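[1] sequence and predicted structure, then a few things I'm wondering about:
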Amino acid sequence: MRVFDMAAVHAALPWPFLIEALREAHLGPVPSSEVVVQSDPAGGEAQFVTLPGWAPGGPIVVKMVGVFAKNAALQPPQPAVQGLVVLFDGTTGAPLLAADGAAMTARKTAADSALGSLLLAREDVEDLLIVGAGALAPHFAEAHLAARPSLRRVTVWNRTAARAEAVVAQLRAKGRDATVGKDLDGAIARADVVSCVTMSDKALVRGELLRPGTHLDLVGAYLPTLREADDTALSRGTIFVDTRINMKGGGDLAQAVTSGAITWEAVKADLFELVQGKTQGRTSANQITVFKNNGGAHLDLFTASALSRTLG
């Protein structure tokens, strides 16, 4: 069994390779998956999540991760999500590989949104806005840039400017044209692609500011109490999700449904339907597209399977 540490995961899964691997994986059936969430027995906010996934006739994955939102405030900071991903042979049950959970989460989550950008964003997009400056922010910037090479400029906004400056410094070190956004509303109004990677419990994106043709990528609101975009953003946009299985658990869509701004029927398609050509994605240059990144064990399975292909 091969073990991949954080550096090895990132090195083995370059964005173009992983995005294409995810696209190809969505041509097949939806894997069977489960989610087991355990809350801190001491009453804290932390959770431990176990996600098994099994592809028909294929491999098995088990992701075991802790979700510790306060890790970003540690010195030095640690990823909010970290643990292990283990891939097993679907015929014999033998373990094939184990990989760093934080790196696998960063890679598969960003590639998931990048695939959404590839399928839904305009081909001539130039300005990318990353809302949030946590551990995932630089990965999302690089993944979107790989999916849409027309993107030329990256703006990073965060409530704490110093953290946005740190992400911008990482991007500039790789030769990217990156700047810190001081005014969120102004940055939203200028952006062609807006990618929100936060733990916000209040809407940050005001839908009235979105330009026609904008692609909005919502990632962070994985709980019903969290939210990144307001009702106007959801009602103005054509909504897509990575999978319908998990779509009712996140706050962006659930709160908009509760308020009556949208119904669940407003979700036009998921990635399986888009990749397989069952539903059309963007239909015009002025259409606002909204992609809700829900995650799921099937993506861990697809990413671990892509990693196994690098073993030769």
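    Okay, I see it. For clarity, every value in this text was computed on a predicted model and none was experimentally measured. Numbers count the residues shown, from 1 in each chain.

[2] contacts and neighbour counts: CA atoms only from here.
    Will do.

[3] select the longest helix from the protein.
    Scanning the chain for the helix with the most residues, using DSSP state H, yields helix 101-120.

[4] skip ahead from it and say which helix or strand is next.
    The element immediately downstream of helix 101-120 (helix or strand, assigned by DSSP states H and E) is strand 127-131.

[5] which outside residues touch that next one?
    Outside strand 127-131, the residues within contact range by C-alpha atoms under 8 Å, 6 or more residues apart in numbering are 137, 140-141, 151-158, 187-188, 190-198.

[6] on that earlier part again, for the longest helix of the chain, packing partners?
    Using 3 or more C-alpha pairs under 8 Å, 6 or more residues apart in numbering; DSSP states H and E as the contact test, the elements touching helix 101-120 are helix 6-12, helix 15-25, strand 60-67, strand 81-88, helix 137-147, strand 215-218, strand 289-292, helix 297-309.

[7] and here's the other structure:
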Amino acid sequence: MNEIVQIPEEFIEKTTDFKSLIQCLKEAFRKNVTTVPMRHHHDFPNPEVGEDSTLLLMPAWNPSEDAGVKIVTVSPANGQFDLPAIQGTYIYLDATTGSIKALLEAKSLTAKRTAAASALASSFLSRKDADSLLMLGTGALSANLITAHCAVRPITKVYVWGRSLAKAQKVVDTLCLPKHIRVEAVTEYRSLVSEVAIISCATLSKLPLVFGCDLVSGQHIDLVGAYKKDMREADDEAVQKARVFVDTFQGGLKESGDIVLPLSTGVLQREEVLADLFELCGKGHQGRETTAEITLFKSVGHALEDVSAAAYYYGKYTNEK
């Protein structure tokens, strides 16, 4: 029996090149040969902290090529324990024999592939000259989203906002970006919304943070948080003003309040969700059509991204040995 490779967070953090990871995901979505069942989503009570946790099981396989399953818990109250909300492990399998090839630390894997998926969407949906970014949220995803967006657009100015200025500054301090990119932690963000080309949001907010009344033509909104049906990062007016895209129709139409709630009230019609990453990467839809339109991308995550990223890091790890 082959030894099971352990791929730690440190390796994932050290070896990630977002341009190549984004290209890896682009090819996987373009080829569209991976089988991805609807992920298991189970909320369970957490009386210790008075707020539910969530268990997610995300399998995927490409016959005789790749297979794997991610096991993740999301506990929004983990801040009081000084722990990230997301915990988990990715089990990367030999798709022919079913044996385990590797165990990957899932928090970093998830952060990297999620950020890469948002940047992939941005490569189709944001203006090619997008030079500024507002990051709402200070969790593990924030620095990754900033770095990934900077990999596909000529960004020179980044603002970071969170409910804690100290946490926003910590995100700024951890970034390793080219010197020409200026990054600033801010205490107030709404006055900045109209000044930036891209707004990226990765929070656990149950109330909107992005408001349609603040948006201006030509912007791209990247919504990554709000993973449950009762959570929202953008209000109805923002959804109505934008041309809407999702990572996948399978999950994007069913899991997040940013899409589910507008659909349920008639604010958004199903046919107004224009395309997903399969269609964008497969050239079934061109994405942005004019410089003036506002685009909105909603990501809830997809197991194709996980198995593709696992293969990416497994290849890097074994090539170094």
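    Everything's here; your move. Please read all numbers here as calculations on a predicted model, not as lab measurements.

[8] TM between them?
    Both chains were compared after superposition, and using TM-score structural alignment, normalised by the length of structure 1 their TM-score is 0.94; 309 aligned residues with a C-alpha RMSD of 1.7 Å.

[9] and the spatially most central residue of structure 2, how close does it get to Glu13 of structure 2?
    The residue at the geometric middle of structure 2, judged as the C-alpha nearest the mean C-alpha position with C-alpha atoms, centre = their mean, is Thr114 (3.2 Å). When distance is defined by C-alpha to C-alpha, to the nearest Å, Thr114 of structure 2 is 14 Å away from Glu13 of structure 2.

[10] now swap in Ser126 of structure 2 and tell me
    Using C-alpha to C-alpha, Ser126 of structure 2 is found at 26 Å from Glu13 of structure 2.

[11] what does Ser122 of structure 2 give?
    22 Å.

[12] who has more neighbours out of the two?
    More neighbours sit around Ser122 than around the other of Ser122 of structure 2 and Glu13, counting by other C-alpha atoms under 10 Å; the figures are 26 against 14.

[13] who's in contact with that one?
    149, 152, 220, 222.

[14] pipe the residues you listed into a markdown table and attach distance to Lys179 of structure 2 per row.
    Shown next, in a markdown table, are these (distance: C-alpha to C-alpha, whole Å):
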| residue | distance to Lys179 of structure 2 |
| --- | --- |
| His149 | 16 |
| Val152 | 17 |
| His220 | 24 |
| Asp222 | 24 |
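
[15] returning to that earlier point: now, the contacts of strand 127-131 of structure 1 that are in strands?
    With strands taken from DSSP state E, the overlap with the contacts of strand 127-131 of structure 1 comprises 153-157, 193-196.

[16] so where is the longest helix of structure 1 in structure 2?
    Residues 106-125 of structure 2 are the counterpart of helix 101-120 of structure 1, counting by TM-score structural alignment.

[17] average distance between the matching stretch and structure 1?
    With mean C-alpha distance after the TM-score superposition for structure 1, stretch 106-125 of structure 2 departs from structure 1 by a mean of 0.9 Å once superposed.

[18] just put the ones in strands among the contacts of strand 127-131 of structure 1 in TSV and tack on neighbour count and distance to Gly296 of structure 1.
    Formatted as TSV, those follow (neighbours: other C-alpha atoms under 10 Å; distance: C-alpha to C-alpha, whole Å):
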residue	neighbour count	distance to Gly296 of structure 1
Arg153	16	30
Val154	25	28
Thr155	25	28
Val156	28	26
Trp157	26	27
Val193	27	23
Val194	24	22
Ser195	29	19
Cys196	28	18
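
[19] which one among these gets closest to Ala169 of structure 1?
    Distances from Ala169 of structure 1 to these, taken as C-alpha to C-alpha, are shortest for Val156 (10.5 Å).

[20] verify the stated contact: the closest one with Asp183.
    No - contact between Val156 of structure 1 and Asp183 fails when scored by C-alpha atoms under 8 Å: they sit 10.4 Å apart.

[21] turn the ones in strands among the contacts of strand 127-131 of structure 1 into TSV, columns for distance to Val131 of structure 1.
    Formatted as TSV, these follow (distance: C-alpha to C-alpha, whole Å):
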residue	distance to Val131 of structure 1
Arg153	14
Val154	11
Thr155	8
Val156	6
Trp157	5
Val193	11
Val194	7
Ser195	6
Cys196	5
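
[22] how about Glu195 of structure 2, what's its match in structure 1?
    Under the alignment (TM-score structural alignment), Glu195 of structure 2 pairs with Arg190 of structure 1.
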